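Novice: only the shape, not the letters, is given here:
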């Protein structure tokens, strides 16, 4: 059997049942291969989980779906039923509501440049919308330059070109006798947007992915552009319904799942991945192994083997995590409530220093995202509401009850009377994420970004062990639902077509 290309019908072992892993499994199975998924937990979904209690239901991972085209393509390529026949997609409008520290409030329409410009002018004053609109034009150029290499193609062998090249066409900034161009997202905000509220709006897109806008490259402008250009979408019933639909698609393609099956190591034969050994000592042979796990976990599965060389992209370190507070509320959801409200911190410098500085912790008043889905499937009846609070926090951060109280206090700006309405709340900390995903400190991966000396790239899907591939948020093209879905397409392509595979056309 050739070492670089799938045989006619291969046995493929997939470690983990996260979104990227299931995307790989479905695509390989529809190509005619025998695929077995080994998941250490009792269910599928990875970071996409669901919590239910007393008739309330919540997403404990991502709550919205950007760039649904990735999953539309997956469902088209793996069966007769398109995505919209398997889940109900709803475009969220307004896309988001923002409460700023100075008392300013505004709501931004979904996927409407003219609507966003008008909303910004009305809320922030004449000219604010134009500056944001011009920024989005430049962000689109950055997107056009990086979309294929950072989302649709396997990582380039000469990936250092991406590390050195800043794709965002920043506006020249003159100060005294010098002319400079923005190299970080914070500089883009300060020099091109010139309004603290627009700065908060832009920087929150980085913060939501656990990125420090002071060091994130200017090319991180693609993050708000993706939302603006392709819209913000909600899956009726929660993102867990998307995971369910993917699991059922895998079953329909005859993918076999083995839950509560922890892999102890990846078996090798003649220098090549040859299967998996489970904790109970059982060895399952395979022609290829696909690992949907974090780099630290993968290192432990291949002891004594250098998975990556010094000239390759190293695994990301120091990624942030999430604190999530699930709220069961008495009283129905007001009709005028926005699906997503961002309550911005009054002290951004303090927040950033505590998130990314030497003294990690939760600021006195962190930025809190409040999610209030208009979805009867999440509540026991119309007289109750399910809401979720999300805060970016340092990975590994211990969370005290006083910290949760601070988050609740901030959220009251978006949920008046919160404490009087509160029936109960459930907290999900970085430790809970670590337990669910196996990732050290409960870190959450960000999407791959260019520039920044390659710090925000992710390791290639191929490894130095022939027959072993990496998939999911900790491999190229990085974290986030669309990127994890694309990692599945890339790994399937590399296995079926071999190293010459160059991505979707």
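Specialist: Perfect, I can see it now. Not measured: the values here are computed from a predicted model.

Novice: contacts, neighbours, all on C-alpha from now
Specialist: Noted.

Novice: contacts only, for residue 482.
Specialist: Contacts of residue 482 were listed using Cα atoms under 8 Å, 6 or more residues apart in numbering, and they are 65, 66, 67, 68, 70, 71.

Novice: cool, and residue 47?
Specialist: 18, 60, 61, 62, 433, 436, 437.

Novice: name the SS class of the fourth one, please.
Specialist: Think residue 62. coil (DSSP: H, G, I helix; E, B strand; the rest coil).

Novice: show me where the stretch 351-500 of the chain has strands.
Specialist: 368-371, 384-393, 422-428, 468-470 (DSSP state E, counting those that start in this stretch).

Novice: how about these in JSON lines, adding distance to residue 54 and mean neighbour count?
Specialist: As requested, those are arranged in JSON lines below (distance: least, Cα to Cα, whole Å; neighbours: other Cα atoms under 10 Å):
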{"stretch": "strand 368-371", "distance to residue 54": "19", "mean neighbour count": "24"}
{"stretch": "strand 384-393", "distance to residue 54": "11", "mean neighbour count": "24"}
{"stretch": "strand 422-428", "distance to residue 54": "10", "mean neighbour count": "13"}
{"stretch": "strand 468-470", "distance to residue 54": "39", "mean neighbour count": "25"}
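
Novice: beyond the host helix or strand of residue 290, next helix or strand please.
Specialist: Residue 290 is part of strand 288-291 when elements are defined by DSSP states H and E. The first helix or strand that comes after strand 288-291 along the chain, using DSSP H and E, is helix 295-301.

Novice: run through the neighbouring helices and strands of that next one.
Specialist: Applying 3 or more Cα pairs under 8 Å, 6 or more residues apart in numbering; DSSP states H and E, we find helix 295-301 packed against strand 263-269.

Novice: the next helix or strand after the strand it packs on vs strand 263-269, what angle?
Specialist: Counting by DSSP H and E, the next helix or strand C-terminal to strand 263-269 is strand 272-278. Put simply, strand 272-278 runs at 150 degrees to strand 263-269, going by axes from the mean of the first three to the mean of the last three Cα atoms, to 10 degrees.

Novice: take a look at this one as well, against the first:
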């Protein structure tokens, strides 16, 4: 039995801890804060609860696999997953168009697009999603299901998996250039409204469509194909269930312990040094999230490499939490997206979950209003951000002026405080695609005996990807460096 110390109690770190513990190892998790979950946080006030991280769940198969392999109770017995009632999302476009999209029904989605945006746009939408499916099938295994190590074939990371579409230049049809996602979507969809709708979900993954390869269209394909899910109690309920599963597997959690360095002996990790000088001995060290690198003593940058691309190009978010009196009106979409003047402008998303567990009584409701913001402003919001959030809330939440009990604005500074992420950065998933692609950090750390999980590690940020980091690192530790996936 190996001694393993996991630094951080984020979602990826706990995923690794549970899998390593069930393999028979002794696992200790050290966390500088006083709770688990990392970016999957919760704000509780006056009987109201709000997710402060992601508000929806994609690819629940990642978590079904984890719970299946780490205990007797499956995911569905630990977390009540529901599909929000149709329409899953309503898009409000600047020209006044409203597009309501269902979940898990390709035919119904195409009908809704046709009715709102026209038949030609619906045909183009179908073709683009078909090519996005090809990108997903090509990239799924190397970009999500296999570890990133020195043995990894670099080709999938260098090339955009989105298939080139011939288009006419002069007298001849030639393959389209390898453009960024926004340029590709604009050329292939034609209608700027469809471009805004299809690319808007990328922001939820921490991806700017203007700074991403076309292959990232696989992300909206995943949403439309595998559905959007909501854990009753919020996504924090998933973090709570994962924490409980770790405790069942006898994982030892130590909160309020800040790791400042990885101890080294004979060129290999030998433990973790805490801020009080204590060293926890270990045969393997798993670094979660923005953990210190070997010898960095509290720094977040790895001295042996540049920051991974998914961190250097990350965005953050501003969030307005609304506590409301009165029930959520029947037929209210779970998610409403209020679009800006162009698809290049980050949209505002309003979540109004139908979940009484979030409210003090059945005569209340909540709304969470978010917009992506750049990292690097010292925690301050760009000019006009608060006004955009308030305007979207006024437009979407019925009778807001009469129903509002209180509101609370969260900025990147709160995200940095809660997660340790500089500037409140929320890294996106790894994406293949040359200049516009981005790679997360390799799963093995720079020092033998160390491994990385969480949003900075391959395959990057987002709930399903973070969960996969735990599976990949557990596989490498248990099976060895030649292991290539499916642990």
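Specialist: Nice, thanks for sending it over. Owing to the predicted nature of the structure, the values given are computational and were not obtained by experimental measurement.

Novice: could you report the TM-score for this superposition?
Specialist: Scored against TM-score structural alignment, normalised by the length of structure 2, the superposed chains reach a TM-score of 0.94; 481 aligned residues with a Cα RMSD of 2.2 Å.

Novice: reformat the contacts of residue 482 of structure 1 as TSV; add secondary structure, distance to residue 281 of structure 1 and neighbour count.
Specialist: TSV is the format used below for the contacts of residue 482 of structure 1 (DSSP: H, G, I helix; E, B strand; the rest coil; distance: Cα to Cα, whole Å; neighbours: other Cα atoms under 10 Å):
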residue	secondary structure	distance to residue 281 of structure 1	neighbour count
65	strand	39	22
66	strand	41	20
67	coil	41	17
68	coil	40	19
70	helix	38	17
71	helix	36	21
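
Novice: OK, contacts around the aligned partner of residue 376 of structure 1 in structure 2?
Specialist: Under the alignment by TM-score structural alignment, residue 376 of structure 1 pairs with residue 356 in structure 2. Shown in contact with residue 356 of structure 2 (Cα under 8 Å, 6+ apart): 362, 365.

Novice: separation between residue 356 of structure 2 and residue 269 of structure 2?
Specialist: 47 Å (Cα to Cα, to the nearest Å).

Novice: residue 319 of structure 2 now?
Specialist: Applying Cα to Cα to residue 319 of structure 2 and residue 269 of structure 2 gives a distance of 39 Å.

Novice: can you get me a residue count around residue 250 of structure 2?
Specialist: Neighbour count of residue 250 of structure 2, defined by other Cα atoms under 10 Å: 17.

Novice: ok, the one 3 residues further on next?
Specialist: Per other Cα under 10 Å, the neighbour tally for residue 253 of structure 2 reads 22.

Novice: could you find the closest non-adjacent residue to it?
Specialist: residue 29 (4.8 Å; Cα to Cα, 6 or more residues apart in numbering).

Novice: name the SS class of the equivalent of that neighbour over in structure 1, please.
Specialist: Residue pairing (TM-score structural alignment): residue 29 of structure 2 is matched to residue 37 of structure 1. Under three-state DSSP, residue 37 of structure 1 falls in the strand class.

Novice: element containing the nearest residue to residue 455 of structure 1 once chain neighbours are set aside, please.
Specialist: Once flanking residues are discounted, residue 455 of structure 1 sits nearest to residue 316: 7.1 Å by Cα to Cα, 6+ apart. Using DSSP H and E, residue 316 of structure 1 sits in no helix or strand.

Novice: surely residue 316 of structure 1 touches residue 449?
Specialist: No - judged on Cα atoms under 8 Å, residue 316 of structure 1 makes no contact with residue 449 at a distance of 11.9 Å.

Novice: more crowded one of the two?
Specialist: In this view residue 316 of structure 1 and residue 449 are compared by other Cα under 10 Å, and residue 449 has more residues nearby, 29 against 19.

Novice: pull the contacting residues for that one.
Specialist: Contact analysis of residue 449 of structure 1 by Cα under 8 Å, 6+ apart lists 150, 217, 219, 220, 456, 457.

Novice: re earlier: tell me the contacts of the residue nearest to residue 455 of structure 1?
Specialist: Counted by Cα under 8 Å, 6+ apart, residue 316 of structure 1 has contacts 445, 455, 456, 457, 458, 474.

Novice: how about the residues you listed in TSV, adding neighbour count and distance to residue 342 of structure 1?
Specialist: Below are these laid out as TSV (neighbours: other Cα atoms under 10 Å; distance: Cα to Cα, whole Å):
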residue	neighbour count	distance to residue 342 of structure 1
445	26	21
455	18	28
456	27	25
457	29	28
458	26	29
474	28	27
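
Novice: pull the most distant pair out of those.
Specialist: 455 and 474 (12.9 Å; Cα to Cα).

Novice: ok, back up a step: still contacting in structure 2, which of the contacts of residue 316 of structure 1?
Specialist: For the contacts of residue 316 of structure 1, the contacts that are reproduced in structure 2, applying both residues aligned by TM-score structural alignment, their matches' Cα atoms under 8 Å, are 445, 458, 474.

Novice: what about those residues, which are in helices?
Specialist: Among these, no member falls in helices (criterion: DSSP state H).

Novice: which one (most neighbours) among the contacts of residue 47 of structure 1?
Specialist: In these, the most neighbours by other Cα under 10 Å go to residue 18, 27 neighbours.
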